[in-house]
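Participant: build me a structure from this.
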Amino acid sequence: MHPQLQALIDDFGSARERLHRLQGTVPAEKWATRPSEGSWSVAECIAHLNLTSQAYVPLLREALARGRAAGGAAPARFRRDLLGWVVWRAVRPETRAKIKTSAPYVPAIPTAGASAAEIAAEFDRLQDEQIALIRQGDGLPLGKLKIVSPFGPGFKYSVYSAFTIIPAHQHRHLQQAERAWQALSHG
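Facilitator: Predicted coordinates for the structure are as follows:
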């Protein structure tokens, strides 16, 4: 396994661990409670991540199939392309700028009625799928394979960039979920 891809797998794993710590801390009946008007609940933060992963998985799967068919080898070092780097920087938890979520990725919680356990199980299932895709990409030129971002047809970046964007975005919203719970528990 390429060390950079293993680092990504580890990042997906740390997001999963973070979710499970949160799930063990937040009572299930509080998952859908918003800490304030206009803010997201813990459930909404995780459901948003699930929606995002559901959008990325088929794009990545298709790009990897194209890459296997075309052939080529992995570089010694993967690099994000420019747009991928910009998106990655924008979605990291350290970035304080607010980014408005487009309608397809706004969760319908609490009206959807999914339980905390169901939302977390879907997160786990999608993590497994994304980690499997990273493993399938080992040995491929992931920096040369492109996808169109699920967030806009004008955004095209490499599969490697996408693999770095997803866990950064997950950690951003897991941090948001932790803050939501902190506000609820201290409010």
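Participant: all contacts plus neighbour counts: C-alpha atoms, from now on.
Facilitator: Noted.
Participant: all helices in this structure, in order from the N-terminus.
Facilitator: 3-25, 42-70, 82-91, 116-137, 159-186 (DSSP state H).
Participant: second input sequence below; structure requested for side-by-side comparison:
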Amino acid sequence: MKAMTTLEQLSQTTRDLCKTVAQEFSSLSLVDLNYKPTPDSWSMLECLEHLNRYSRYYNPALAKAIAQNPCENCVPSITFSWLGKKSVDMVRPQNMKKHKTVKHMNPNDSHLKRATTEEFLQHQQELLHMLEDAKQAKLNKKAVPVEFFKLLNMRIGETLAFVVAHQERHVQQALRVKQQLTQQAAA
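Facilitator: Next comes the predicted model:
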């Protein structure tokens, strides 16, 4: 898998997610953004807050790993370890299997404001800068501790792929909540 193509694809997906979140959620009221189809499901803002919690950990961890592993003349390519492949496959939007999140990453019953969306978009801008910086990094260096088990490290490139796939998954989840809200309002 060519890294430049992959990094470019990850950047494009991230830009698309920013555009989607800005377009789809900015005109909604705070009441609508906090709408929950069921008490145990997440609202649109809770989906974004979940991603914010992950970004608060992974953005600094990735920035540090990228800065500490420069590569001037290496051929950038991303290869996936068993852990990286499993992690990315688990969070791909196409994988509709539900997974229980760790307690501190679960935003259920949070009281969220519009700042949640603004923070999400800010994290995406940071990620876009990291994806650009990653073009000059050793992408296959195991340098990013896994959030819930810091003794395990993932490779820089596979962590970037994990983060973007995870965000894509939960933005799509938020869009499904919006669709349910629209259907309920029309009924």
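Participant: tell me how the two chains score on TM-score.
Facilitator: Overlay of the two chains. TM-score (TM-score structural alignment, normalised by the length of structure 1): 0.88; 182 aligned residues with a Cα RMSD of 2.0 Å.
Participant: let's have the helices of structure 1 in CSV, adding mean neighbour count and distance to residue 152 of structure 1.
Facilitator: Putting the helices of structure 1 into CSV (neighbours: other Cα atoms under 10 Å; distance: least, Cα to Cα, whole Å) gives the following:
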stretch, mean neighbour count, distance to residue 152 of structure 1
helix 3-25, 17, 24
helix 42-70, 19, 12
helix 82-91, 17, 12
helix 116-137, 18, 21
helix 159-186, 21, 14
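Participant: got TSV for those helices, with distance to residue 108 of structure 1 too?
Facilitator: Listed next are these as TSV, based on distance: least, Cα to Cα, whole Å:
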stretch	distance to residue 108 of structure 1
helix 3-25	19
helix 42-70	8
helix 82-91	21
helix 116-137	12
helix 159-186	16
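Participant: what's the closest of these to residue 32 of structure 1?
Facilitator: Among the helices of structure 1, helix 42-70 comes nearest to residue 32 of structure 1, with 5.2 Å by Cα to Cα.
Participant: one step back: and residue 105 of structure 1, which of the helices of structure 1 is closest to it?
Facilitator: helix 42-70 (5.8 Å).
Participant: of all the helices of structure 1, which lies closest to residue 110 of structure 1?
Facilitator: Closest of the helices of structure 1 to residue 110 of structure 1 is helix 42-70, at 7.6 Å (criterion: Cα to Cα).
Participant: now do that closest one: which elements does it pack against?
Facilitator: Counting contacts by 3 or more Cα pairs under 8 Å, 6 or more residues apart in numbering; DSSP states H and E, helix 42-70 of structure 1 is packed against helix 116-137, strand 146-148, helix 159-186.
Participant: show me what contacts residue 150 of structure 1?
Facilitator: Shown in contact with residue 150 of structure 1 (Cα atoms under 8 Å, 6 or more residues apart in numbering): 55, 56.
Participant: and for residue 31 of structure 1?
Facilitator: Residues near residue 31 of structure 1 by Cα under 8 Å, 6+ apart: 41, 42, 43, 116.
Participant: in structure 2, which of these remain in contact?
Facilitator: Retained in structure 2 (both residues aligned by TM-score structural alignment, their matches' Cα atoms under 8 Å) from those: 41, 42, 43.
Participant: between the residues you listed, which is nearest residue 100 of structure 1?
Facilitator: For these, the nearest to residue 100 of structure 1 is residue 41 (16.0 Å; Cα to Cα).
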